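Engineer: sequence below, structure please.
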Amino acid sequence: MSVATVPRPPVAASSEEAPRPPRRAFVEQVMGLPVSVHVRGTVQSPEVDAAVGQVWSFLHKVDGLFSTWRDDSELMRLRRGELDGAAAHPWHEEVAQLCLRAQERTGGLFTAAYPGSGGYDPTGLVKGWAVEKAAAHLGNVPGISFCVNAGGDLVAGAGRESHPTPWRVGIEDPRRPGTIAASLDLTTGGLATSGTAARGLHIGDPRTGGAVERVGSVTVWGPSLLWADVWATALFVDPVAGRAALAAHDPAYRSFVL
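Structural biologist: Just a heads-up that it's a prediction; the model follows:
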């Protein structure tokens, strides 16, 4: 669960600097949480409105396929044996293969195999995967920089013929809610945070089958939100083993452990 704050543009150091570019923000309730799209640059255009609409449509479709809260989702129907895997949407196979890769790369610190969840729960990977794919629609819009925030997990980037500009991201101290422990600039790529401050002991340790019973958080950022999200979970489960696996397999990512 991410506890990173909503991104905000850096504050100008002096009145002599260039004025901030125009900005727009959009919010939609989807996948059980508020998701926001922040855009800077040429923001008043049909292309922006259409791309944001595509973001919402994509995420709602993912919710209908993978939600564990909707009895009619394909994932729940697969668990109950009401839907044959061969008849399920192809995204299920894509996500299942990504979960296997994540388990291998993290040395088993991340897994989608949970006995108490019908034997399979990919939702720890689905959000990062879905938000990253949804944000790609914004990359087709000329003249903008964008940041998509899904409960504090972020994707930043730029549209066609655009120069990406950084978004300032605050990382909340899980022991002192409302207090920023650190901040960083995210220009392109993804950032994710895992911890127990917001949702309690909800992160399982695949090695023991029980919940991780410690406070704190782990934030990971790098080229992909999907893998930042996976690694944030792995490092929260075991910061020492997780950091070793991260350095071995994905050295382009950075981490901040609280």
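Engineer: every contact and neighbour count from this point should use C-alpha atoms.
Structural biologist: Will do.
Engineer: and the next helix or strand past the helix or strand where residue 98 lies?
Structural biologist: Using DSSP states H and E, residue 98 sits in helix 90-105. Next helix or strand after helix 90-105 toward the C-terminus (DSSP H and E): helix 123-135.
Engineer: so residue 227: helix, strand or coil?
Structural biologist: helix (DSSP: H, G, I helix; E, B strand; the rest coil).
Engineer: over to the one 4 residues further on?
Structural biologist: Taking three-state DSSP as the rule, one finds residue 231 in the helix state.
Engineer: for residue 96, see how far away it is.
Structural biologist: Note on residue 231: its distance to residue 96, by CA to CA, to the nearest Å, is 17 Å.
Engineer: the more surrounded of those two?
Structural biologist: Per other CA atoms under 10 Å, whichever of residue 231 and residue 96 has more neighbours is residue 231, with 33 against 17.
Engineer: list the contacts of the closest residue in space to the more buried one that isn't next to it in sequence.
Structural biologist: In space, and not counting its chain neighbours, residue 231 is closest to residue 220: 6.7 Å by CA to CA, 6 or more residues apart in numbering. Neighbour list for residue 220: 191-193, 228-229, 231-232, 253-256 [criterion: CA atoms under 8 Å, 6 or more residues apart in numbering].
Engineer: now for residue 213: which residues touch it?
Structural biologist: Neighbour list for residue 213: residue 201 [criterion: CA under 8 Å, 6+ apart].
Engineer: pretty sure it is in a helix, no?
Structural biologist: No - Residue 213 is assigned coil when assessed by three-state DSSP, not a helix.
Engineer: where's the nearest residue in space to residue 129 that is not next to it in sequence relative to residue 173, distance?
Structural biologist: In space, residue 129 comes closest to residue 226 once its chain neighbours are excluded; the distance is 4.8 Å by CA to CA, 6+ apart. As judged by CA to CA, residue 226 and residue 173 stand 23 Å apart.
Engineer: who's more crowded, these two?
Structural biologist: Neighbours per residue, other CA under 10 Å: of residue 226 and residue 173, the larger number sits with residue 226, 27 against 18.
Engineer: so who does the more buried one touch?
Structural biologist: Neighbour list for residue 226: 125, 127-129, 132, 190 [criterion: CA under 8 Å, 6+ apart].
Engineer: for stretch 173-184, measure first residue to last.
Structural biologist: First residue to last in stretch 173-184 (CA to CA) measures 14 Å.
Engineer: and for comparison, fold this next one:
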Amino acid sequence: MHRVEHVMGFPVSLRVDDEDVPESAADAVFAWLREVDARFSPFKPDSEVSRLDRGELPDLSDDLTEILGLCERYRAATGGAFDVRLPGRGLDPCAVVKGWSVQRAAELLTAAGARRFCLNAGGDVVAVGGPWRVGVRHPEHADRLCTVLELTDGAVATSARYERGDHIIDGRTGRPATGLLSLTVVAPTLTEADAVATAAFAMGPEGIDWAAGLPACEVFAVDTERRVLRTPGFPTAGERAVA
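Structural biologist: Coordinates of the predicted model:
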């Protein structure tokens, strides 16, 4: 089974190698992601996030409570570098919602009996039953990879400046985080990998050691001097020149 749809502002690709998994499992995945977009996008005026930001949501859903709890966890852990409530801006939990929702989608597939699949959401990946080979884009050349990793059961996420410019803000200064070119995190779940990658990128170079010190996280980063910094356990399958 192979399907690609555009959801939440980016392409989502699903590949399932199990022959006995019904198409309805893929239907459920994309229906869930569309639901997440409707409920938690800060760009939709009737979403739960937008209504909360305007003070119009009397009670939080369990899902939104969980999302906001994760946001606060990473805000506190980074000393405020990661912050979804920046001054002068509306509430924007997208950095947590993406990984959290795609991980939930992967769990729907597992519950449907999928044992070998790869779910790629805008370059952030959940892989089960590998090994799967996942390429990490070169931070300065769209047609090159800077590394390839092997992933069996886990997730990988990258934060960088190449797709959306200096869009990640260091909440401690209110200015764009520019100390790194890209930072990739491998973790057991995409909930963690995606949030940690964004939070560490917001911290700048110090975020590399912070992320590397978290349990079960492996890190591959390229700094502004184009040096590659990598934890010993990062599951590299092949290396490419970064310069």
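Engineer: so how far is residue 144 of structure 2 from the most centrally placed residue in structure 2?
Structural biologist: In structure 2, the residue lying closest to the centroid (CA atoms, centre = their mean) is residue 194, at 2.8 Å. Using CA to CA, residue 194 of structure 2 is found at 22 Å from residue 144 of structure 2.
Engineer: kindly report the same for residue 65 of structure 2.
Structural biologist: Taking CA to CA as the measure, residue 65 of structure 2 falls 40 Å from residue 144 of structure 2.
Engineer: and residue 111 of structure 2, by the same measure?
Structural biologist: Here residue 111 of structure 2 is placed at a distance of 36 Å from residue 144 of structure 2 (CA to CA).
Engineer: likewise residue 52 of structure 2?
Structural biologist: Distance of residue 52 of structure 2 to residue 144 of structure 2, computed by CA to CA: 41 Å.
Engineer: can you pull out the strands in structure 2?
Structural biologist: Under the criterion DSSP state E, structure 2 carries strands at the ranges 2-7, 10-16, 117-121, 124-128, 132-137, 145-151, 154-160, 169-170, 175-176, 180-187, 218-223, 228-230, 236-239.
Engineer: how about residue 12 of structure 2: what's its closest non-neighbour residue?
Structural biologist: Of all residues beyond its chain neighbours, the one nearest residue 12 of structure 2 is residue 121 (4.4 Å), with distances taken as CA to CA, 6+ apart.
Engineer: now which residue in structure 1 aligns to the one you found?
Structural biologist: Alignment note (TM-score structural alignment): residue 121 of structure 2 maps to residue 150 of structure 1.
Engineer: close enough to count as contact, that match and residue 35?
Structural biologist: Yes - using CA atoms under 8 Å as the test, residue 150 of structure 1 is close enough to residue 35 to be in contact (4.5 Å).
Engineer: the residue nearest to the centre of structure 2 and residue 75 of structure 2, how far apart?
Structural biologist: In terms of CA to CA, residue 194 of structure 2 sits 14 Å off from residue 75 of structure 2.
Engineer: do residue 191 of structure 2 as well
Structural biologist: Separation of residue 191 of structure 2 from residue 75 of structure 2 (CA to CA): 15 Å.
Engineer: and for residue 154 of structure 2?
Structural biologist: Here residue 154 of structure 2 is placed at a distance of 24 Å from residue 75 of structure 2 (CA to CA).
Engineer: circling back to that earlier point, show me which of the contacts of residue 226 of structure 1 is closest to residue 30 of structure 1.
Structural biologist: Within the contacts of residue 226 of structure 1, proximity to residue 30 of structure 1 (CA to CA) peaks at residue 127, which comes in at 10.8 Å.
Engineer: the closest one maps to what in structure 2?
Structural biologist: The alignment partner of residue 127 of structure 1 in structure 2, by TM-score structural alignment, is residue 98.
Engineer: contact partners for its match?
Structural biologist: Counting by CA under 8 Å, 6+ apart, residue 98 of structure 2 touches 191, 194.
Engineer: residue in structure 1 paired with residue 201 of structure 2?
Structural biologist: In structure 1, the residue paired with residue 201 of structure 2 is residue 236, using TM-score structural alignment.
Engineer: how many residues are close by its match?
Structural biologist: Using other CA under 10 Å: residue 236 of structure 1 sits among 28 other residues.
Engineer: same check on residue 80 of structure 1?
Structural biologist: Counted by other CA under 10 Å, the residues lying close to residue 80 of structure 1 total 11.
Engineer: re earlier: leaving out the residues flanking it, which one is nearest to the match of residue 201 of structure 2?
Structural biologist: residue 218 (5.7 Å).
Engineer: quick one: residues contacting that neighbour.
Structural biologist: By CA under 8 Å, 6+ apart, the contact set of residue 218 of structure 1 is 193-195, 232-233, 235-236, 255-258.
Engineer: what's the answer for residue 241 of structure 1, then?
Structural biologist: Here residue 241 of structure 1 is in contact with residue 235 (criterion: CA under 8 Å, 6+ apart).
Engineer: redo that, cut-off 10 Å
Structural biologist: Contacts for residue 241 of structure 1 (CA atoms under 10 Å, 6 or more residues apart in numbering) come out as 106-107, 109, 234-235.
Engineer: circling back: which one's more surrounded, residue 111 and residue 144 of structure 2?
Structural biologist: residue 144 (15 against 11).
Engineer: what's the separation between the counterpart of residue 17 of structure 2 in structure 1 and residue 63 of structure 1?
Structural biologist: Aligned counterpart of residue 17 of structure 2 in structure 1: residue 40 (TM-score structural alignment). In this view, residue 40 of structure 1 and residue 63 of structure 1 are 27 Å apart by CA to CA.
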